[in-house]
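Undergrad: With the input below, show me the fold.
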Amino acid sequence: MATKSVQALLDDIRLLGGEQLSLSESVRKLVKRTIPSVTEEVKYGGILFASGVQFCGVFAYRQHVSMGFGSGAKISDTLGHLEGGGKGHPD
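TA: The predicted model follows:
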């Protein structure tokens, strides 16, 4: 079975709505600008980003777009922008 391309997934996200597509593309641009050597892979229904190891992904849904981080519980979020606990969260 062939893996879906990033462009094919973006075409599907476009069907969810312009805001979901815009947010997903904005995340891709930010990640690529921040880590020029990043690679992308479609997996688990979203776009996963890696640079040696997978570190985050962007996932579009009907009502929202989310980002997941492989080790998000280790991120210092002093501004309080992140939600959720996930594995390894101290709470």
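Undergrad: C-alpha only now, for contacts and for neighbours.
TA: Noted.
Undergrad: separation between Ala8 and Gln63?
TA: Distance of Ala8 to Gln63, given as C-alpha to C-alpha, to the nearest Å: 20 Å.
Undergrad: ok, these two, which is more surrounded?
TA: Ala8 (12 against 9; other C-alpha atoms under 10 Å).
Undergrad: Which helix or strand contains that one?
TA: helix 6-16 (DSSP states H and E).
Undergrad: just checking, what packs against that helix?
TA: helix 18-34, strand 39-43 (3 or more C-alpha pairs under 8 Å, 6 or more residues apart in numbering; DSSP states H and E).
Undergrad: The structure of the following sequence is requested for comparison with the preceding one:
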Amino acid sequence: MRNMNFSTSDKVNDFLSDIQSISSEQFDMVMAIRDIFLKANEELVEGIKYGGLVFNVSNILVGGIYTYKEHISIEFSNGANFIDTDSVLEGSGKKRRHLKIYESDDISQKNIAYFVNQAVNN
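TA: Below is the predicted model:
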């Protein structure tokens, strides 16, 4: 059974409300990406950290969603270890990688679900 923290956090709800009040387009994209994360692993717990929506499995940060004026960034804590045959992940650090989402089509074109599954199930 999913941890009930995923939908009851006032901080998460406030964060989502803030996004919705600023941009309905970004809100729709954040909700679609959030849904991908939440469906990927029943043990996933979401919260707010570093100014974004973060996801943890067994108290380990696996990724997050961060909104910016022109895009949404999906951050993966161990993205450097992901299989990325199309080289869509960005970043050059030892561990983290990210994807920039500019429009809703990017969610499928950049195969977000593929990377989220690697993040939350490995």
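Undergrad: returning to that earlier point: so where is the helix holding Ala8 of structure 1 in structure 2?
TA: Across structure 2, the stretch matching helix 6-16 of structure 1 (TM-score structural alignment) is residues 12-22.
Undergrad: Show me what the matching stretch is in contact with.
TA: By C-alpha atoms under 8 Å, 6 or more residues apart in numbering, the residues outside stretch 12-22 of structure 2 that reach it are Ser7, Gln26, Phe27, Glu46, Gly47, Ile48, Gly52, Leu53.
Undergrad: Next, the buried residues of it.
TA: Val12, Phe15, Leu16, Ile19, Gln20 (16 or more other C-alpha atoms under 10 Å).
Undergrad: Give me the distance between that stretch and the centre of its chain.
TA: Computed by C-alpha atoms, centre = their mean, to the nearest Å, the chain-centroid distance of stretch 12-22 of structure 2 equals 15 Å.
Undergrad: residue in structure 1 matching Thr67 of structure 2?
TA: Checking with TM-score structural alignment, Thr67 of structure 2 has Ala60 as its match.
Undergrad: and if you look at Gly51 of structure 2?
TA: For Gly51 of structure 2, the residue aligned by TM-score structural alignment is Gly45.
Undergrad: Show me what the biggest strand by length in structure 1 is packed against.
TA: Ranked by residue count under DSSP state E, the longest strand found in structure 1 is strand 53-60. Contact here means 3+ C-alpha pairs under 8 Å, 6+ apart; on that basis strand 53-60 of structure 1 packs against helix 18-34, strand 46-51, strand 65-69.
Undergrad: what about 7 Å?
TA: strand 46-51, strand 65-69 (3 or more C-alpha pairs under 7 Å, 6 or more residues apart in numbering; DSSP states H and E).
Undergrad: what's the mean deviation for the match of helix 6-16 of structure 1 versus structure 1?
TA: Once the two are superposed, stretch 12-22 of structure 2 sits an average of 1.1 Å from its aligned residues in structure 1 (mean C-alpha distance after the TM-score superposition for structure 1).
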